[in-house]
Structures are given as structure tokens and as C-alpha cells.
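Chemist: The amino acid sequence is not available; the structure is as follows:
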């Protein structure tokens, strides 16, 4: 599996974990110093986990374009793509996402996640 496939597989796991409010998976997926940024502000790891506990599931989510990868170092990379999604009881939304991963001990972990509404 190449780097793009590896990182997109992790992104898909995060979408699934967020949809199912699987905070255990989310917790293991994030670095201890992870930050999430969007219209909701800046969230640290603890707050990201807390926010996901109370979210309704996604009715759907899908990737709109071919993801791009920018490898920063041997052990860090950013994946960028546009996604459209809708949570139960909420409006559909489209966002440009950039997720920065670091490889720690042979495992890719999410260190920084940013969403910009389209």
C-alpha cells in the first residue's frame, strides 16, 4: 500500500469512528498533542473526543476529488481532499480537508486536522 492509500484508509476509519461516536478509536488515532480546526474553533485531543461523543451518525460521506499527498518528511505527510457529508438531522455540508499525519513507532497518527467549508 502506498502512502496515499495508507493515509486515506486512516481518513476513512476516522469518518467511520466519528459517525459511530467510537471515541476509543478516535483516541487511539490521534497524537497526544493533536489539534482539530474548523468553524467550531480549535480543539485539542480531549475536546475532539468529547465533541464526537454527542454527534449524530453520518447519513453519508464521500470524497469529491482525487486526494493529494504532500510528504513533508519521511515520517510526516499531509493529505488534502474535498468531502461532502451529512449527519442525521443536520444539513449537508462540503469541506476541504487537510490532515497531517506523523509516523510514531511505525504507526501513522493524526496530529493536525483542518476543515474549511466550501
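Modeler: Cool, the structure landed. The structure displayed is predicted, hence computed values, not measured ones.
Chemist: can we go C-alpha only for contacts and neighbour counts from here?
Modeler: Fine.
Chemist: Next, the buried residues of stretch 50-64.
Modeler: 52, 56-58, 61, 63 (16 or more other CA atoms under 10 Å).
Chemist: So which of those residues sit within helices?
Modeler: For the buried residues of stretch 50-64, membership in helices holds for residue 52, with DSSP state H as the criterion.
Chemist: got the contact list for residue 50?
Modeler: For residue 50, the contact set (CA atoms under 8 Å, 6 or more residues apart in numbering) is empty.
Chemist: residues in contact with the residue sitting furthest away from the middle of the chain?
Modeler: Relative to the mean C-alpha coordinate of the chain, counting by CA atoms, centre = their mean, the farthest residue is residue 89 (21.2 Å). For residue 89, the set of contacting residues under the criterion of CA under 8 Å, 6+ apart consists of residue 56.
Chemist: one more structure, for comparison:
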């Protein structure tokens, strides 16, 4: 896959809904979300998507991309919007692996920008 295709996949991960997320997430994936969610396995993270208000849009800033063999890492600052909520701004990282069934998410982490900036 090209770098542009990885970024499109990441955008769809945010906006494509729970069915899409399930289709491209490994069963042993790990998620690190802001409190109170915390560290979740794939099953718990996917359950959290059920019934959640979907992200209407997301834009990526300060992009970083690394691809070595069957592993790709995307790091970025996300600005995501949901209906009726303030824009969510976070520093994020996603790791994808090509496990023989195509590229699938192995790990995703989010740190709210306000927390990241407070620690600077």
C-alpha cells in the first residue's frame, strides 16, 4: 500500500463506523484511550463503538509515517468532529500489520492535546 492509502484507511477507521472498524482490526489489537476508557482489548473497544455517535469528520495534522516490511505506523494530531460535540483534538498513533489477510490495525493510542500540551 502507498502512504496515501494508509492515510485514507486511517480516516475511514475514524469515520467508517463499527462494521468497518471490526473488518480491519486484529482480534489481539490493543487500544489506549483517554480516561476513563484506558487500555482496552479489541473486543472491548469494538463494543464501545456500538451505539456510539460516529465521527462526522477527521483531519490529520503534523503527520508522521513509517513503513518497514509488514508494519506501518501513522502518528498525527487529529481534529475530529461529532454531531453536537466540541472538536476532539488528540495526538494519535496507529500501528498496522500485514498479517496475510491484508493490512489490519494492531494498536491505536490517543492522548488529548490539552493533556499533551500541559506536559510540555
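Modeler: Received, thanks. Because the structure is predicted, anything quoted here is derived from the model rather than measured.
Chemist: for structure 1, which helix is longest?
Modeler: Among the elements of type helix in structure 1, defined by DSSP H, the one spanning the most residues is helix 3-19.
Chemist: Quick one: map residue 97 of structure 1 onto structure 2.
Modeler: For residue 97 of structure 1, the aligned position in structure 2 is residue 92, judged by TM-score structural alignment.
Chemist: which residues does residue 32 of structure 1 contact?
Modeler: Taking CA under 8 Å, 6+ apart, we find residue 32 of structure 1 in contact with residue 45.
Chemist: any idea what it aligns with in structure 2?
Modeler: Alignment of residue 32 of structure 1 against structure 2 is given by TM-score structural alignment, with residue 27 as its counterpart.
Chemist: Please enumerate the helices of structure 1.
Modeler: 3-19, 23-29, 45-53.
Chemist: right, so of these, which gets closest to residue 105 of structure 1?
Modeler: Checking those against residue 105 of structure 1 by CA to CA gives helix 23-29 as the closest, at 13.2 Å.
Chemist: Have a look at how far, on average, that closest one is from structure 2.
Modeler: Plainly put, helix 23-29 of structure 1 ends up 1.5 Å away from its match in structure 2 on average once the two are laid over each other (mean CA distance after the TM-score superposition for structure 1).
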